[in-house]
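In: After the sequence you'll find the predicted model.
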Amino acid sequence: MAWKETNVFEERMKFVVAWKRGGWSLTDLCHEFNISRVTGYKYLEQYELYGLDGLKR
């Protein structure tokens, strides 16, 4: 079985999409993505301020 190749931008996009779809608490979603809540809030804030370009920072 091959490893699935991904990059930081794609993972951040997946995080934001999952949040926008709803059904998650931020704590649970951050746990699922193995990031802290502080980081989760940072990604969401960057997305709100700058759109997809904010997720590249």
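Out: Right, received. Where do you want to start?
In: going forward, measure contacts between C-alpha atoms and count neighbours the same way
Out: Will do.
In: Distance of residue 36 relative to residue 5?
Out: 22 Å (C-alpha to C-alpha, to the nearest Å).
In: So those two - more neighbours on which side?
Out: For residue 36 versus residue 5, the count of surrounding residues by other C-alpha atoms under 10 Å is larger for residue 36: 14 against 5.
In: alright, now check it against this:
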Amino acid sequence: MPWRELKPMDLKVMFIAEYLSEKHSFSRLCQDYQISRKTGYKWVERYELEGPSGLDERSRRRHNQTYVVPLVVRQAIIELR
């Protein structure tokens, strides 16, 4: 593993710094960093809303449970045990 490998946070900070300098077009900047424009816009939006902490890695885990067993069914299962 190279000792100068960039961490994801470092890459995002560098991207935002170049974006704020307005030296290149947004498309060119995304191309240079090998990210999609959608990802670039997501990083910029998070930075503008939350500041540098908005660039932290986020969990990809679902935030809600898609299927919840109704209380009546749970009680019936418990009674059967």
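Out: Nice, thanks for sending it over. None of these values were measured; they are calculated from a predicted model.
In: where along the second structure do the strands fall?
Out: For the second structure, strands defined by DSSP state E do not occur.
In: Mind jotting down where the helices sit in it?
Out: Ranges of helices within the second structure are 8-21, 26-32, 37-50, 71-80, based on DSSP state H.
In: Name the residues that touch stretch 30-45 of the second structure?
Out: 12, 15, 16, 26, 27, 54, 55 (C-alpha atoms under 8 Å, 6 or more residues apart in numbering).
In: hmm, try it at 10 Å
Out: For stretch 30-45 of the second structure, contacts defined as C-alpha atoms under 10 Å, 6 or more residues apart in numbering pick out 11-16, 19-20, 24-29, 47-51, 54-56.
In: Let me see the contact set for the residue nearest the centre of the first structure.
Out: Central residue of the first structure (C-alpha atoms, centre = their mean): residue 15, 2.6 Å from the mean position. Neighbouring residues of residue 15 of the first structure by C-alpha under 10 Å, 6+ apart: 9, 29, 30, 32, 33, 40, 43, 44.
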